[in-house]
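In: When you get a sec, could you give me coordinates for this:
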Amino acid sequence: MTERAAPKTILLVTGLSGAGKSTALNQLEDLGWETVDNLPIRLVGRLLKTPPAEGQERGDVPLALGFDSRTRGFAPEDLVDQVKKLQKAQDVTISTLFLDCQGAELGRRFAETRRPHPLALDRPAADGIAEERSLMEPLRRWADTVIDTTGLAVNDLKTLVRERFEEVQSRGTTLSVTSFGFSRGVPHNADLIFDLRFLRNPHWIDKLRPLTGLDAAVGDYVRADTDFDEAFAKIRELVLFLLPRYESEGKAYVNIAFGCTGGRHRSVFFAESFARMLQEEGYAPSIGHRNLASRPVDSLENFRDGDRAGSSLQEETI
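Out: Got it, this is the predicted structure:
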C-alpha cells in the first residue's frame, strides 16, 4: 500500500460550546480541507499515517481537527504540550483557531435550540458557560486566530473562515456585494461600506412598505431621488479605481456593502444595480441581501437616523 502523503498544514479548531465550531469545520470541508471532529489529540500522529479513503486525491491536503471540552481526555495545558511535541516530531505547521462568544449570546443560543450545555446537563446553561470559559482560557491565549461570533450570523462566520483559510492559487480577487440594514448591525466582513440613508425612504410609502428593493416599483422610487445618479456615479468611480489596486496587492476577497436603515429597500436596489454594473465591467460578483427577509418595523425607520422620505409623505403617489 502506498504511504499517505502527510498534510503539512494542520488547523486545530476549538472554542466555547455554541460559538460555531461545527459551522467553521463545515466551511473548511467545503474549501477542500479534510476535517475530523472530537478526535483525541494523542491519536493525531496515528491519523497522519492512515491511508486516504478510496478515491480521495493524494497530496498535501490541509487537515482541520475540531475539539472542545467534550473531547475525550481534554485538558488544555496537556493539549498545548502535545501539540508542541507533535510539531517538533513532524514536518507540519500547526495553528489554532479559537471561536469565542459572549455569555449572554451563548445562553440565548442554547435556549433557542433547547439543548443543555455539555458542562451543565442538570444546571442552568450560564453555569456551564462560565465553567467552560475558565477551562478554555489557556487555549484562547495560545490560539493564533480568535474569532468572536457574538454578532455574527452563520453566513458571516462562513465568510470569515473562507477569507482566512481558503488556499488562494492566483485566481484573482473574489468580489461580493452585500445589502444590509444599519438597525440590525454592520456586517463584520465588509471591506467598503456605503451609507445610503441620505436617499428618500420607500418604507414611508404605504404601497411600497411591504415590497423590497427587488420590486420594480421600489427601484423606480429610489432611482427617482435627485441624488441617486450622482451618488451612484461617484461610488462607481471610487470602486473601479480601488479594485485593480486591491488585486495587485493580492487581496483575495473584497466585500462591498450598501446599507440603509432596515436593509430591505434602498440598499437592496442599490446593491443589485451596482452588481450589474460590475458585471458589465467584466467582474463576476456574488450578491447577498442580509436583511431582505426582515419584517418592516416603523420604530427602526427613524428620520433622525438620516432617513429621508421626501418633502411631504402625504403628497407622494405611486
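
In: From here on, just use CA atoms for contacts and neighbour counts.
Out: OK.

In: packing partners for the helix or strand hosting Glu105?
Out: Element membership for Glu105 (DSSP states H and E) is helix 103-113. If you count contacts as 3 or more CA pairs under 8 Å, 6 or more residues apart in numbering; DSSP states H and E, helix 103-113 packs onto helix 125-142.

In: Show me the contact partners of the helix it packs on.
Out: With CA atoms under 8 Å, 6 or more residues apart in numbering as the test, helix 125-142 has contacts from 15-17, 69, 76-77, 80, 96, 98, 103, 106-107, 110, 116-120, 146.

In: Proceed likewise with the subsequent sequence, for comparison:
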Amino acid sequence: MQLVVVTGLSGAGKSTALKALEDLGYFASDNLPPSLWPALTGELAASGVEKAALVVDSRAGRFLSQAPAALAQLGTGGVPTTLVFLEARPETLLRRYNLSRRAHPLGQGHLLREIERERELLAELRGLADWIIDTSDTSPGELADKLATLLGETRPFVLRLISFGFKWGPPQVADLLLDARALPNPHWVEELRPQTGLQQAVASYVFSAGDGYYQSLRRTVELAATAARDAGRSGYTVAVGCTGGRHRSVAVVERLARELAGNFEVEVEHRDVEKDG
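Out: Next comes the predicted model:
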C-alpha cells in the first residue's frame, strides 16, 4: 500500500491536506501515535486498502518522538511512505490564528514563541521530509492541487444535481436551490400527467416556451460550480425544484446533466420522481 504522512507547523494547512487526501481516496487518520503506524498499515493492507494518509504534529506530545523510528520501521517493512512537511511564514501563521481564534497546541500565551518552539520540535521530521511545502501564499484549493500533482493523482470534482418537489421540502444538502416552476407545467396536460420528466414528451413540453429561462438556470449552475471547483472544493450540489418533483425539475436536471457532462463529473438524483399527489 501507499502511505502519506503529513506533518508540519500548526496553521500551515495539515487539516486541509488530510481532507484533500481523503477526497482522493486515502484512508485518513489524524494524530495516531506513531508506534501504532506499522500495525495500522498492516491491518489496512490486509483489508485491501491501497492508500492511507496520516497526520502527526506537536499535538502528539510525548508520542511525537516516536515518528522517526516509526518511519524507519515502515521503510524496513516495505511500506512505500512519503513524508510531507507543511510550513508557512510566522506572520502568515499569526494571521491565520488570529482569524480562527484557536489556541496553539503548545499554548503558553505567546504565539510567536510557540511557533518557534514548534519549529524546533519538528526539525528532525522536516529533515526527513520528501517534500516541504510553504503554504504562506497558497489557498486550500491550490494546496490540494499541489498534493494531487506530487502524488500523481487526479482530483475529482463532482457536480451533484438533485430534482425535488417544493411540496415535499427542499434537500438539506443543497449548496444552491433553483426554481423550475416558471416553466410550463405538464401536470395540467392529461396525457402527460402520469409521465415524468424522464420522458421525451414531457421534456419537450417543459421547454416548449423557449430556452431563455432554462439558459439562465444553466448559466447560474456553471458559474457556481466552476467557482466551487476553483476554490478547491471536491463537490457542489445543486437542487432544482418544481411543485411535485416529477416533471419540470426532472426535465431540467436531465438536460443540465447532459449539457454539463463535458465540464464536470455529474451525479444525478431524482428525489421525488416516484411520489404521487
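
In: The second structure: matching residues for the helix holding Glu105 of the first structure?
Out: Under TM-score structural alignment, the counterpart of helix 103-113 of the first structure in the second structure spans residues 90-100.

In: in the matching stretch, what counts as buried?
Out: Under the neighbour-count criterion of 16 or more other CA atoms under 10 Å, stretch 90-100 of the second structure has Pro90, Thr92, Leu93, Leu94, Arg96, Tyr97 buried.

In: got it, and stretch 81-94 of the first structure?
Out: In terms of neighbour count (16+ other CA under 10 Å), stretch 81-94 of the first structure has its buried residues at Val83, Leu86, Ile94.

In: With respect to Phe270 of the first structure, which of the residues you listed is nearest?
Out: Phe270 of the first structure has its nearest neighbour among the buried residues of stretch 81-94 of the first structure in Ile94, at 43.0 Å by CA to CA.

In: quick one: which helix or strand includes that closest one?
Out: In this structure, Ile94 of the first structure sits in strand 93-100 according to DSSP H and E.

In: check the fit of that strand onto the second structure and give the mean distance.
Out: Following the fit onto the second structure, the mean deviation recorded for strand 93-100 of the first structure is 0.7 Å by mean CA distance after the TM-score superposition for the first structure.

In: Trace Gln82 of the first structure over to the second structure, please.
Out: Aligned partner of Gln82 of the first structure by TM-score structural alignment: Ala70.

In: Apologies, that question was intended for Val154 of the first structure.
Out: In the second structure, the residue paired with Val154 of the first structure according to TM-score structural alignment is Pro140.

In: before we move on, what about Val92 of the first structure?
Out: Counting by TM-score structural alignment, Val92 of the first structure corresponds to Val79 in the second structure.

In: Please apply the same query to Ala125 of the first structure.
Out: Checking TM-score structural alignment: Ala125 of the first structure goes with Leu111.

In: can you check Ser22 of the first structure too?
Out: Under the alignment defined by TM-score structural alignment, Ser22 of the first structure corresponds to Ser15 in the second structure.

In: Now the helix holding Glu105 of the first structure on the second structure. Mean distance?
Out: Mean deviation of helix 103-113 of the first structure relative to the second structure after superposition (mean CA distance after the TM-score superposition for the first structure): 0.6 Å.

In: correct me, but Glu22 of the second structure touches Ser29?
Out: No - applying CA atoms under 8 Å as the test, Glu22 of the second structure and Ser29 come out as separate, 9.4 Å apart.

In: Which residues are in contact with each of these two?
Out: In contact with both Glu22 of the second structure and Ser29: Ala53, using CA under 8 Å, 6+ apart.

In: Spatially nearest residue to Glu77 of the first structure, not counting backbone neighbours?
Out: In space, and not counting its chain neighbours, Glu77 of the first structure is closest to Pro138: 7.0 Å by CA to CA, 6 or more residues apart in numbering.
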